[in-house]
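A.B. asks: this one's structure only:
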């Protein structure tokens, strides 16, 4: 599935119409969640039942009827995705909270399927044909969507971000693999001092995007509370604050994507740590730094480019990889503050490099087993006005049906 994103250029009333469509999507999703909660226990609510409920909402509310029928179904599919995830967590007896579906209050997108829109045959323009009065808008971007068959476009999504509105196309095409530039083997030990240390002794610097922008972000946040509630100046201050966070998010995506691509292109085997990041961020002293380094995002791109370059990626258990000597296998106890590994066998090296070698050895042992590789088949593209896409990660969150 190829995802192309364009910035939308339109008039102010068109932006307001997009906002109305987004609010309608949120309304339908929340009503579907309420319908599931209030349903009797003996009645089985499934995806089909929620789709039928969207039809009932269209008859009851005029503003829902104005939205395309398939867009209404896409909204109920979002509700079912949350419900199904909750059922799966309960069935698998997942520890902690099971993710009971919540009512949404900050929806920022509306999805159309194969109807409710039409592309201009020659120009980069799209017309939304439902009764929300969005009409025809321009698409700013360098990719030519007309080169793909219209039948291959499975979803069209309008997204509101801090710096404007975007239109995303999910195109169902086969993503071509690319030849690797090398056949090396690499073990990666991620950390906070360095972004990662590999088994060859290389240390990739931690960019710390949030830390560098934190002063400006905090200043922008303080400006919000100096403005009177309900006034236009307060809205503008909030927008400036949101843009700074959006910039940090895009920097993280770009950095993780470029590093993961280079690693997979140069190696036939990549072993990395199977970290429980969700549990690690419970440490309030390190939570901000862990979120800033974006380990989960890096793993996501590793698994994606592994499929693109036919690279084997293996997630290994990181237990004792820092304590075990990579030379003789002895256990050398050391605290987190000890950054040098020294063993009685004479092996002395940087702590993270020793761990990366152990991770690589574990990856080689598990190579014949089940490698952790990406099977989503999502691809990204580079856009005008935006460095690299972040929507692929969001696609799996907002619409797991893609």
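C.D. replies: The structure has been received and is ready for your questions. Because the structure is predicted, anything quoted here is derived from the model rather than measured.
A.B. asks: hey, let's count contacts and neighbours off CA atoms from now on
C.D. replies: Will do.
A.B. asks: now do the strands in this protein.
C.D. replies: With strands called from DSSP state E, the chain shows them at 2-9, 109-112, 117-119, 125-128, 135-140, 153-161, 164-171, 184-190, 194-198, 203-205, 267-273, 312-316, 340-342, 348-350.
A.B. asks: and residue 40, which of those is closest to it?
C.D. replies: Each of these was checked against residue 40 via CA to CA, and the shortest separation belongs to strand 109-112, namely 29.8 Å.
A.B. asks: touching that closest one from outside, list them.
C.D. replies: Strand 109-112 is touched from outside by 21-22, 25, 68, 70-71, 74-75, 155-160, with contacts defined as CA atoms under 8 Å, 6 or more residues apart in numbering.
A.B. asks: and for stretch 273-287?
C.D. replies: Surrounding stretch 273-287, the residues in contact under the criterion CA under 8 Å, 6+ apart are 188-190, 288, 290-291, 295-296, 315-318, 359.
A.B. asks: re earlier: may I ask which two of the contacts of strand 109-112 are separated the most?
C.D. replies: Greatest spatial distance in the contacts of strand 109-112: 70 and 160, 19.8 Å, computed using CA to CA.
A.B. asks: just the helices in the protein please.
C.D. replies: With helices called from DSSP state H, the chain shows them at 12-38, 47-60, 62-65, 69-91, 209-225, 232-266, 277-280, 287-293, 295-308, 351-365, 391-398.
A.B. asks: and the comparison structure, right after this:
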């Protein structure tokens, strides 16, 4: 699935209609969740049928496209099925019981309820919500794809405006199998081999240290913008009225403007981190044929209250997702290896040299080898990855990587250590 994103341009009346559509989708999603909680042995198709009951009972729900209502029900079922899977796998701790949504930011249409203009530069939503025609601003060209290949259209609200996302299926033009060469969307590009392999060690001071001795400093976008973020947050808090909250009244327009300014600053930091990881992953993939990296348990590492902010600011998961995506696109080999003892073992003699996190230089007492701690670890990572080539388990734990196709990357692997967002 390929995801293309465009910014939507319209009038203020249309934006309010989009907000109402998102609220309706959230209402249906919460109603389906309540229906599941009140009735036993409810399945996915039962929730889809319940959408028709909601449309008859609530006029504003009937104004939403029928497939958009089904998509909202599928979101509820996605949370329910994830809860069931966690219970079957007996995951430790909380199993992720589904929660009611309070602030949804998107609504999803399927193959009906919308229509693209002949030049594919505008989209018209044809349900009774009154969104109308929105102009699409972006660099992608939808004329390359058939309308039948667009399986989903999602409207997303962000701090700086509204966006439309198009999910393009790989094999939908003729309704055949993905092997059909006439309708398959293939993003793979052939490149000249570089005959190079590299190992990458991810860190906080240095974002990556490779086995060739190169160090890339961590940009620390959040740390640099933290003062501005805190200042904007204080200004937002000063305009918040506790009396209005107690009276369940709407906050002032000044508060809403301050909250939007605060959200825009966070959005800027997020986009900076994403673009940095994207460009760095692109450079690494084009410079090497084999890339070996650590399969870090980021979800578990951020539980460390002393390092959670720095780990979240680093963006290791984002870098890994783009690295695996570009590796798939350009035909390069990406290998994730377990990180255990890669920093402790000597890359020269293989002996274990214990050291704390504060010790940044590797000094081996057995062979007198001296090297930067991160570079020593990257050499061990490369050696460990090359030892798995030619075997069935070329990735960490013998599993497939979480590469995905598109702007919003989705998980395609089974790794328990990597959390990837889904479309």
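C.D. replies: Sure, I can see it. Worth saying up front: this structure is predicted, and the values here are computed from it rather than measured.
A.B. asks: follow-up on the earlier one: nearest to residue 217 of structure 1, of the contacts of stretch 273-287 of structure 1?
C.D. replies: So of the contacts of stretch 273-287 of structure 1, ranked by how close each gets to residue 217 of structure 1 (CA to CA), first place is residue 288, at 14.0 Å.
A.B. asks: which residue in structure 2 aligns with that closest one?
C.D. replies: Across the two structures, residue 288 of structure 1 finds its equivalent in residue 309 of structure 2, going by TM-score structural alignment.
A.B. asks: from residue 88 of structure 1, how far out is the alignment partner in structure 1 of residue 43 of structure 2?
C.D. replies: Residue 43 of structure 2 maps onto residue 46 in structure 1 when the alignment is built from TM-score structural alignment. The spacing between residue 46 of structure 1 and residue 88 of structure 1, counted by CA to CA, to the nearest Å, is 14 Å.
A.B. asks: residues touching the counterpart of residue 326 of structure 2 in structure 1, list them.
C.D. replies: Residue correspondence to structure 1 (TM-score structural alignment): residue 326 of structure 2 is matched to residue 305. Taking CA under 8 Å, 6+ apart as the criterion, residue 305 of structure 1 is in contact with 260-261, 264-265, 311, 374.
A.B. asks: ok, back up a step: which one of the contacts of stretch 273-287 of structure 1 is nearest residue 1 of structure 1?
C.D. replies: Among the contacts of stretch 273-287 of structure 1, residue 296 lies closest to residue 1 of structure 1 (CA to CA), at 21.0 Å.
A.B. asks: what's the closest non-adjacent residue to that closest one?
C.D. replies: The shortest distance from residue 296 of structure 1 to any non-neighbouring residue, by CA to CA, 6 or more residues apart in numbering, is to residue 277 (7.2 Å).
A.B. asks: cool, and residue 55 of structure 2?
C.D. replies: Leaving aside its chain neighbours, residue 55 of structure 2 sits nearest to residue 62 (4.2 Å; criterion: CA to CA, 6+ apart).
A.B. asks: now check structure 1 for the residue matching the one you found.
C.D. replies: Matched across to structure 1, residue 62 of structure 2 falls on residue 65, judged by TM-score structural alignment.
A.B. asks: roughly how far does the closest residue to residue 4 of structure 2 other than its chain neighbours sit from residue 144 of structure 2?
C.D. replies: In space, residue 4 of structure 2 comes closest to residue 166 once its chain neighbours are excluded; the distance is 5.2 Å by CA to CA, 6+ apart. Relative to residue 144 of structure 2, residue 166 of structure 2 is positioned 13 Å away (criterion: CA to CA).
A.B. asks: neighbour count winner among these two?
C.D. replies: With other CA atoms under 10 Å as the criterion, residue 166 of structure 2 and residue 144 differ in neighbour count, and residue 166 comes out ahead with 22 against 8.
A.B. asks: aligned to that one, what sits in structure 1?
C.D. replies: Across the alignment, which pairs residues by TM-score structural alignment, residue 166 of structure 2 is matched by residue 169 of structure 1.
A.B. asks: number of residues surrounding the match of residue 288 of structure 1?
C.D. replies: By the other CA under 10 Å criterion, the neighbourhood of residue 309 of structure 2 contains 14 residues.
A.B. asks: and for the nearest residue to it once chain neighbours are set aside, the neighbour number?
C.D. replies: If the residues on either side of it in the chain are set aside, residue 309 of structure 2 comes closest to residue 302, at 7.6 Å by CA to CA, 6+ apart. Residues contacting residue 302 of structure 2 under the criterion other CA under 10 Å number 15.
A.B. asks: can you check residue 144 of structure 1 too?
C.D. replies: So residue 144 of structure 1, with other CA under 10 Å, has 12 neighbours.
A.B. asks: just give me the neighbour total for the nearest residue in space to it that is not next to it in sequence.
C.D. replies: Nearest non-adjacent residue to residue 144 of structure 1, counting by CA to CA, 6+ apart: residue 124, 7.3 Å away. By other CA under 10 Å, the residues close to residue 124 of structure 1 number 18.
A.B. asks: counterpart of residue 124 of structure 1 in structure 2?
C.D. replies: Residue-level alignment of residue 124 of structure 1 against structure 2, with TM-score structural alignment as criterion, gives residue 121.
A.B. asks: would you mind measuring from residue 310 of structure 2 to residue 342 of structure 2?
C.D. replies: Computed with CA to CA, the distance linking residue 310 of structure 2 and residue 342 of structure 2 is 21 Å.
A.B. asks: more crowded one of those two?
C.D. replies: Set side by side, residue 310 of structure 2 and residue 342 show more neighbours around residue 342, with 23 against 17, by other CA under 10 Å.
A.B. asks: wait, doesn't residue 170 of structure 2 sit right on residue 150?
C.D. replies: No: applying CA atoms under 8 Å, one finds residue 170 of structure 2 not in contact with residue 150, separated by 9.5 Å.
A.B. asks: centre of the chain to stretch 60-80 of structure 2, how far?
C.D. replies: Between the mean C-alpha point of stretch 60-80 of structure 2 and the mean C-alpha point of its chain there is a distance of 22 Å (CA atoms, centre = their mean, to the nearest Å).
A.B. asks: likewise for stretch 191-201 of structure 1?
C.D. replies: Between the centre of stretch 191-201 of structure 1 and the centre of its host chain there is 23 Å, according to CA atoms, centre = their mean.
A.B. asks: contacts for that stretch?
C.D. replies: By CA under 8 Å, 6+ apart, the residues outside stretch 191-201 of structure 1 that reach it are 186-190, 203-207, 289-290, 293, 352-357, 360.
A.B. asks: and that stretch, which stretch of structure 2?
C.D. replies: The counterpart of stretch 191-201 of structure 1 in structure 2, using TM-score structural alignment, spans residues 203-213.
A.B. asks: so residue 129 of structure 1 touches residue 118, yeah?
C.D. replies: Yes: with contact defined as CA under 8 Å, residue 129 of structure 1 reaches residue 118; the gap is 7.4 Å.
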